[in-house]
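S.K.: This is the structure alone, sequence omitted:
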């Protein structure tokens, strides 16, 4: 079973307008409510690909109830922890020329709620996959990723970690099955953004030396590069299509990679399906569906 953890889920209120004009009334052309948070994005695309999973995280208030109901309507299993105060955040995504985002803070996650999450994760079994991704709410300790991984170490659980800089580096000693930095995040880690494939591969190899098993580096329109634990290096560009949305593309790539690897055990195929899933989301107004993903897979 795959479990995803989202520390700070969100209802994303997405609006499309001709152009954002600050200081004036802006009227929408269309609008939608989407269910956001990196782990939730992974769960959504996994479910679209027919891969069973459970979404965990923290919810609060009427916005949390709306998010949970929406995920259930999509057929996604959840096991959220309910907080006694606050509201699950609402993020506003404005699509008008350049993308503009206004992200809410979300409720406070206290130590009791964190212990409840740890108790749930203690029930994972050997062979399960745990996906932890995104930032950590301010109320939680900066080493919360490390706490979770240390608690589950040596239990045969596969870890997937998709986050930035210190959070990512602190996870490496626990030998995550997959990490997915982008090339800019590699620059934050190593002090200089890699440009060439050789430089990216060198950075990925250093992350493997520190403990990562498979390193998938996304590079937006320049494609992606995978260095796998068997010594293989896989390079893919992106399929043709018009970019409509940048939100969730990286999470979709993680979901596609996991779905492909679980299906075949082949890293090359997993990379291709991950690329197709990430691109399908980038070419959609929301997260990609199975039909779009499989159509793009045929072009890779």
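M.R.: Looks like it came in fine. Keep in mind it's a predicted model, so treat the numbers as computed, not measured.
S.K.: going forward, measure contacts between C-alpha atoms and count neighbours the same way
M.R.: OK.
S.K.: Find the helix or strand that residue 145 is a member of.
M.R.: helix 144-152 (DSSP states H and E).
S.K.: which other helices and strands contact that helix?
M.R.: helix 165-171 (3 or more Cα pairs under 8 Å, 6 or more residues apart in numbering; DSSP states H and E).
S.K.: Contacts for the helix it packs on next, please.
M.R.: Helix 165-171 has contacts (Cα atoms under 8 Å, 6 or more residues apart in numbering) with 142-143, 145-146, 149, 161-162, 179, 185-186, 188-189.
S.K.: just stretch 256-270 next, same as before
M.R.: Contacts of stretch 256-270 (Cα under 8 Å, 6+ apart): 45-46, 49, 51, 228, 234, 271-278.
S.K.: ends of it, how far apart?
M.R.: One end of stretch 256-270 to the other measures 7 Å (Cα to Cα, to the nearest Å).
S.K.: now swap in stretch 225-242 and tell me
M.R.: 21 Å.
S.K.: buried residues in it?
M.R.: Within stretch 225-242, the residues that count as buried by 16 or more other Cα atoms under 10 Å are 225-229, 234, 236-239.
S.K.: Check stretch 148-168 too.
M.R.: Under 16+ other Cα under 10 Å, the buried positions of stretch 148-168 are 148-149, 152, 157-164, 167-168.
S.K.: just stretch 139-147 next, same as before
M.R.: Those would be 145-146, for stretch 139-147 by 16+ other Cα under 10 Å.
S.K.: just how off-centre is it within its chain?
M.R.: Using Cα atoms, centre = their mean, to the nearest Å, the distance from the centre of stretch 139-147 to the centre of the chain it belongs to is 18 Å.
S.K.: for comparison:
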């Protein structure tokens, strides 16, 4: 079974405003509401690819109830979120205009007791399960929460997938996650370097492996993706061709596609291709990608 964790999910209120002007009344010309959160996004794409998963995390208030409702009605994914008593789940405003602007809400107050409930759920995971940890964590939770989870479960034969940044990512490497997905800029920040060539990318991916990561998947935005696998092989792919409509969820889609591709047959070339296709399909859609479009992007990458 695949499990995803979203520590701070949200309702994403996505609006389009023609030529936004600060300080004036602006009229919305298009609006959509989605249940947001990196783990939820991963679960949604996995469902499109035929893989069941269970979305875990924390929700609160009427917004939390709506997140759960939409996760089930829009994405048909199984959820087992912990209902937190204090506060409410976030509403994030994402405005598309001449520039993209985001305003993110605060989120609920998660207590030690709430975290312990999550730990007890995770204790039921067994060998062969996949656990996807993605995104930032609320300030009310220990900054070591990722480490604590991997340390608690490290001897159970679980495949850990971590999509995080900075020290949050670095600190889990000692627990040998199956997959990490930094982008080139995040690697530059971790090592305080400037990456200028593909050889530089491979060099620092190898350093991340020396620190404990098994597979390092690097997203390069318009330049495609690169994978250094646990067998020491380097895999490189370009991007799908299309018009970018949406930057939200593309990285999560890549993670989901890679996991599904690997679970299909254990082939890293196939995993990278499906991950890249999923990321591209979401980037070229106004919401998370659908299976038909993913298949189109995959065929394009394979030259079919």
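M.R.: Here it is on my side, so go on. In this text the structure is predicted, and so the values were computed from the model without any measurement.
S.K.: about what we covered before: max pairwise distance over the contacts of stretch 256-270 of the first structure: which two?
M.R.: 51 and 234 (23.9 Å; Cα to Cα).
S.K.: which of the contacts of helix 165-171 of the first structure sit farthest apart?
M.R.: Most distant of these, by Cα to Cα, are 149 and 188, 22.6 Å apart.
S.K.: can you give me the strands in the stretch 101-250 of the second structure?
M.R.: Ranges of strands within the stretch 101-250 of the second structure are 130-134, 159-163, 179-180, 215-219, 225-228, 234-237, based on DSSP state E, counting those that start in this stretch.
S.K.: mean per-residue distance, the shortest one to the first structure?
M.R.: This points to strand 179-180 of the second structure. Overlaying the first structure shows strand 179-180 of the second structure at a mean distance of 0.2 Å from the equivalent residues (mean Cα distance after the TM-score superposition for the first structure).
S.K.: that older thread, how about the buried residues of stretch 148-168 of the first structure in CSV, adding distance to residue 218 of the first structure?
M.R.: Formatted as CSV, these follow (distance: Cα to Cα, whole Å):
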residue, distance to residue 218 of the first structure
148, 26
149, 24
152, 28
157, 25
158, 21
159, 19
160, 15
161, 14
162, 11
163, 13
164, 13
167, 18
168, 15
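S.K.: how near is residue 235 of the second structure to residue 208 of the second structure?
M.R.: 16 Å.
S.K.: can you check residue 281 of the second structure too?
M.R.: Residue 281 of the second structure is 28 Å from residue 208 of the second structure, by Cα to Cα.
S.K.: quick one: which of those two has more around it?
M.R.: Taking neighbours as other Cα atoms under 10 Å, residue 281 of the second structure and residue 208 compare with residue 281 leading, 32 against 20.
S.K.: Let me know the secondary structure of the more buried one.
M.R.: With DSSP: H, G, I helix; E, B strand; the rest coil as the basis, residue 281 of the second structure sits in helix.
S.K.: I figured it hits residue 287, correct?
M.R.: No. Counting by Cα atoms under 8 Å, residue 281 of the second structure does not reach residue 287; the two are 9.6 Å apart.
S.K.: closest to residue 250 of the first structure among the contacts of helix 165-171 of the first structure?
M.R.: residue 162 (8.9 Å).
S.K.: Could you give the number of residues near the aligned partner of residue 207 of the second structure in the first structure?
M.R.: Counting by TM-score structural alignment, residue 207 of the second structure corresponds to residue 206 in the first structure. Neighbourhood size, residue 206 of the first structure [other Cα under 10 Å]: 13.
S.K.: try the one 4 residues further on
M.R.: By other Cα under 10 Å, the residues close to residue 210 of the first structure number 16.
S.K.: For it, which non-adjacent residue is closest in space?
M.R.: Nearest non-adjacent residue to residue 210 of the first structure, counting by Cα to Cα, 6 or more residues apart in numbering: residue 172, 5.9 Å away.
S.K.: ok, back up a step: show me which of the contacts of helix 165-171 of the first structure is closest to residue 99 of the first structure.
M.R.: residue 185 (20.4 Å).
S.K.: Could you pull up the residues touching that closest one?
M.R.: 164-165, 193.
S.K.: Which of these are conserved in the second structure?
M.R.: Mapping the contacts of residue 185 of the first structure onto the second structure (both residues aligned by TM-score structural alignment, their matches' Cα atoms under 8 Å) leaves 164-165 still in contact.
S.K.: Which single one of the contacts of residue 185 of the first structure is nearest to residue 107 of the first structure?
M.R.: Taking Cα to Cα as the measure, residue 107 of the first structure lies nearest residue 164 of those, at 21.8 Å.
S.K.: Just give the closest residue to that closest one, not the sequence neighbours.
M.R.: Looking at residue 164 of the first structure with Cα to Cα, 6+ apart, the closest residue is residue 185, at 6.4 Å.
S.K.: Find the residue at the geometric middle of the second structure.
M.R.: For the second structure, the residue lying nearest the average C-alpha position, counting by Cα atoms, centre = their mean, turns out to be residue 252 (3.2 Å).
S.K.: Could you verify that it is part of a helix?
M.R.: Yes. Under three-state DSSP, residue 252 of the second structure sits within a helix.
S.K.: how about the helices in the second structure?
M.R.: Residue ranges of the helices in the second structure, as given by DSSP state H, are 38-48, 61-75, 112-122, 145-153, 166-170, 184-191, 198-210, 250-265, 268-283, 291-301.
S.K.: Would you mind giving those helices as TSV with distance to residue 130 of the second structure added?
M.R.: Formatted as TSV, the helices of the second structure follow (distance: least, Cα to Cα, whole Å):
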stretch	distance to residue 130 of the second structure
helix 38-48	12
helix 61-75	20
helix 112-122	11
helix 145-153	11
helix 166-170	18
helix 184-191	24
helix 198-210	20
helix 250-265	9
helix 268-283	15
helix 291-301	22
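S.K.: What's the match for residue 9 of the second structure in the first structure?
M.R.: Residue 9 of the second structure maps onto residue 9 in the first structure, by TM-score structural alignment.
S.K.: which residues touch that match?
M.R.: 35-38, 40, 57-59, 88-89, 106.
S.K.: hang on, the earlier thing: between the contacts of stretch 256-270 of the first structure, which is closest to residue 243 of the first structure?
M.R.: residue 278 (11.0 Å).
S.K.: now, which of the contacts of residue 9 of the first structure sits nearest residue 198 of the first structure?
M.R.: residue 38 (29.0 Å).
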